[in-house]
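Visitor: A structural model of the following input is requested.
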Amino acid sequence: MTKPLVAVLSGAGISTDSGIPDYRGPQGLWRRDPEAEKLVTYEYYMGDPEIRRRSWQMRRKNRALSAEPNAAHRAIVDLERSGVPVRVITQNVDGLHQMAGLPARKVLELHGSARSFVCTGCHARGPMEEALARLDAGEDDPPCRECGAILKSATVMFGQRLDPVVLGEALAIAKACQVFIAVGTSLQVQPAAGLAGVAADHGARLVIVNAEPTPYDELADEVVREPIGTALPRLLRELAAAERRPRSEEG
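Guide: Next comes the predicted model:
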């Protein structure tokens, strides 16, 4: 008997226990400092050297690069290692799912990765640590060493479109999965949020784990408001146990 595919859509809320602030929650970055949004808006970033300098300083202080996976990230890895087919679609750029031990091929990063930089001209890439080392050496807006164009983090900024290949793969997973768990996401940013609706429309059991209400709560089979660090591990343990039960009874 084929095991059901479990899809997990993760947002900023899954990483707050790792010390990474969310963006739209009550204490979110955009609520505390609306000007900060300009630092990750493509038009402002490309057109204003001062915005770029501030953006690089923000990256320098970014706790995401030193953060460690938490219990929620590890619980997804435990589910995958139990033999249940798992795919993670993440809105996060922190790389913590992979650091927790989930194979990179099973993680779709809708908004890219803060762990790398990319050239806006020739598209050369490299580890973010390399670019930050240039800041430490005195450069405040390091240009590409290959072509001299502007560098940015390998994340999707406001005003940039998502990678159509990655989005296409995410849609395919949403349509194919039997269980879709949206965790730590406000489900307000499209097209990522729409994946929850796509999964429900294709018959998946929809579970939403989030501190605040989302636009998709009415579609959900289950809504959990408890802290993610305890709620998600419990949910996934129950899911793994339910998968084992029929086979043990048949045997």
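Visitor: For the rest of this, base every contact and every neighbour count on C-alpha atoms.
Guide: OK.
Visitor: Pretty sure residue 237 sits against residue 81.
Guide: No: Residue 237 is not in contact with residue 81 according to Cα atoms under 8 Å; the separation is 11.8 Å.
Visitor: which one of those two has more residues nearby?
Guide: residue 237 (16 against 13; other Cα atoms under 10 Å).
Visitor: Excluding residues flanking it in the chain, which one is nearest that one?
Guide: residue 79 (7.3 Å; Cα to Cα, 6 or more residues apart in numbering).
Visitor: after the helix or strand where the one you found lies, next one along is what?
Guide: Element membership of residue 79, judged by DSSP states H and E, is helix 71-81. Note on helix 71-81: by DSSP H and E, the next helix or strand toward the C-terminus is strand 86-90.
Visitor: Residues contacting the helix holding residue 79, please?
Guide: 14, 86, 96-97, 100-102, 228-230, 232-233, 236-237, 240 (Cα atoms under 8 Å, 6 or more residues apart in numbering).
Visitor: Another for comparison:
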Amino acid sequence: MIAASLQSGVDQLGEFIAEAKVIVPFTGAGISTETGIPDFRSPGGLWTRNRPIPFDEFVASQDARDESWRRRFAMEETFAAAKPGRGHRALASLYRAGKIPAIITQNIDNLHQASGFAAGDVIELHGNTTYARCIGCGTAYDLGWVKTRFEPQQRGPDCSACGEPVKTATISFGQAMPEDEMQRAAELSQHCDLFIAIGSSLVVWPAAGFPVMAKHAGARLVIINNEPTEHDVHADLVIRHDIGQTLGPFVRN
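Guide: As a prediction, this is how the structure comes out:
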């Protein structure tokens, strides 16, 4: 598949959207970069600056838990300042219009909810960094609770209910994917007529399988990403341009 120019891509995407009855977007970190939140893999991304802390290391090491929380609070101003970008707002417009029943996302920044999606219609494959959860009993905590306990000694807190470690409500490397969310994502992928992958490198499996699943079920597949992906060959339309510029024309107040 040869990538379309920006204008021809926007025009063709508009035709696909007009013709579609059920659209399922699948979003990755690229949709949030214009809001000031860095992605993970590109030069200057989060993983080029800090090695990811695997789940088993978080569980086994207090030092790893402390470092994990130091990194999270170092990013607090960035996450707090971020507002939905043009891509988020365009998808929210299609959601309000009844074209999108729910959205699948690899993102952890809560920006789809902030753009207007109901929380129950945001399928978060990798969790959410705007609150915390006990890895034992699952008790949820707001970040303010964590921060008041972390700051005095720079020590990651334990659950007040069961004593197990508390971590951001995200899915770390080596941690089991959320079964309910994966099942819902699979069902949506198989029952849409337009699947739009936006800002994802499509290399993290099993989540990267959803675009192909949708294509095999008969949906049109659109991929919007600055860099090529291994799924481009399956796509009906590939747009390798800025996501905000590409989706901006679809923002409706």
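Visitor: Need the TM-score between these chains.
Guide: TM-score of the superposed chains, computed with TM-score structural alignment, normalised by the length of the first structure, equals 0.87; 232 aligned residues with a Cα RMSD of 1.8 Å.
Visitor: Which residue ranges of the stretch 151-251 of the first structure form strands?
Guide: 151-155, 179-183, 205-209, 222-224 (DSSP state E, counting those that start in this stretch).
Visitor: With the stretch 1-150 of the first structure instead?
Guide: 6-10, 86-90, 107-109, 112-119, 125-127.
Visitor: looking at the ones you listed, which is closest to residue 30 of the first structure?
Guide: strand 112-119 (17.8 Å; Cα to Cα).
Visitor: Can you give me the end-to-end span of stretch 155-172 of the first structure?
Guide: Stretch 155-172 of the first structure has an end-to-end distance of 22 Å (criterion: Cα to Cα, to the nearest Å).
Visitor: so that stretch corresponds to what in the second structure?
Guide: Per the alignment by TM-score structural alignment, stretch 155-172 of the first structure matches residues 170-187 in the second structure.
Visitor: do you know how far residue 181 of the second structure is from residue 125 of the second structure?
Guide: Counting by Cα to Cα - residue 181 of the second structure and residue 125 of the second structure are separated by 6 Å.
Visitor: Those two: which has the busier surroundings?
Guide: Taking other Cα under 10 Å, residue 181 of the second structure and residue 125 do not tie; residue 125 has more neighbours (21 against 17).
Visitor: residues in contact with the most centrally placed residue in the first structure?
Guide: Geometric centre of the first structure, nearest residue: residue 92, 2.3 Å, by Cα atoms, centre = their mean. By Cα under 8 Å, 6+ apart, the residues touching residue 92 of the first structure are 10-12, 109-113.
Visitor: Which residue ranges of the stretch 101-250 of the first structure form helices?
Guide: For the stretch 101-250 of the first structure, the helices defined by DSSP state H, counting those that start in this stretch occupy 128-136, 164-176, 194-201, 228-250.
Visitor: So for residue 182 of the first structure, which of the ones you listed sits nearest?
Guide: helix 194-201 (7.1 Å).
Visitor: what's the closest of the strands of the stretch 151-251 of the first structure to residue 70 of the first structure?
Guide: Evaluated with Cα to Cα, these place strand 179-183 nearest to residue 70 of the first structure, the distance being 13.7 Å.
Visitor: Please list the outside residues in contact with the closest one.
Guide: By Cα under 8 Å, 6+ apart, strand 179-183 of the first structure touches 4-11, 13-14, 174, 196, 199-200, 204-210, 228, 232.
Visitor: next one: that strand to chain centre, how far?
Guide: 13 Å (Cα atoms, centre = their mean, to the nearest Å).
Visitor: Please render the strands of the stretch 1-150 of the first structure as TSV that adds distance to residue 74 of the first structure and mean neighbour count to the earlier fields.
Guide: Shown next, in TSV, are the strands of the stretch 1-150 of the first structure (distance: least, Cα to Cα, whole Å; neighbours: other Cα atoms under 10 Å):
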stretch	distance to residue 74 of the first structure	mean neighbour count
strand 6-10	13	26
strand 86-90	13	24
strand 107-109	14	21
strand 112-119	19	20
strand 125-127	24	15
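Visitor: Compile the ones you listed into CSV and extend it with columns for distance to residue 190 of the first structure.
Guide: Output for the strands of the stretch 1-150 of the first structure, formatted as CSV (distance: least, Cα to Cα, whole Å):
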stretch, distance to residue 190 of the first structure
strand 6-10, 13
strand 86-90, 13
strand 107-109, 15
strand 112-119, 15
strand 125-127, 27
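Visitor: Quick one, which of the strands of the stretch 151-251 of the first structure gets closest to residue 61 of the first structure.
Guide: Of the strands of the stretch 151-251 of the first structure, the one closest to residue 61 of the first structure (Cα to Cα) turns out to be strand 151-155, at 13.8 Å.
Visitor: which bit of the second structure covers the helix holding residue 79 of the first structure?
Guide: With TM-score structural alignment as the criterion, helix 71-81 of the first structure aligns to 86-96.
Visitor: what's the mean distance for the matching stretch versus the first structure?
Guide: Once fitted to the first structure, stretch 86-96 of the second structure is off its aligned match by 1.0 Å on average (mean Cα distance after the TM-score superposition for the first structure).
Visitor: rewinding a little: tell me the counterpart of the residue nearest to the centre of the first structure in the second structure.
Guide: Residue 92 of the first structure maps onto residue 107 in the second structure, by TM-score structural alignment.
Visitor: cool, and residue 207 of the first structure?
Guide: In the second structure, residue 207 of the first structure lands on residue 222 (TM-score structural alignment).
Visitor: Its match and residue 249 of the second structure, how far apart?
Guide: Applying Cα to Cα to residue 222 of the second structure and residue 249 of the second structure gives a distance of 16 Å.
Visitor: Give me the more crowded residue out of these two.
Guide: residue 222 (24 against 14).
Visitor: from memory the more buried one sits against residue 235, does it?
Guide: Yes: look at residue 222 of the second structure against residue 235 with Cα under 8 Å: they come within range, at 5.7 Å.
Visitor: about what we covered before: just say which of the helices of the stretch 101-250 of the first structure is most tucked in.
Guide: helix 194-201 (a mean of 21; mean count of other Cα atoms under 10 Å).
Visitor: what angle separates that one from strand 205-209?
Guide: If you take axes from the mean of the first three to the mean of the last three Cα atoms, to 10 degrees, helix 194-201 of the first structure sits at 140 degrees to strand 205-209.
Visitor: Off-centre distance for the match of helix 71-81 of the first structure?
Guide: Using Cα atoms, centre = their mean, the offset of stretch 86-96 of the second structure from its chain centre is 15 Å.
Visitor: Tell me the buried residues in that stretch?
Guide: Neighbour-count burial for stretch 86-96 of the second structure, counted by 16 or more other Cα atoms under 10 Å, picks out 86-95.
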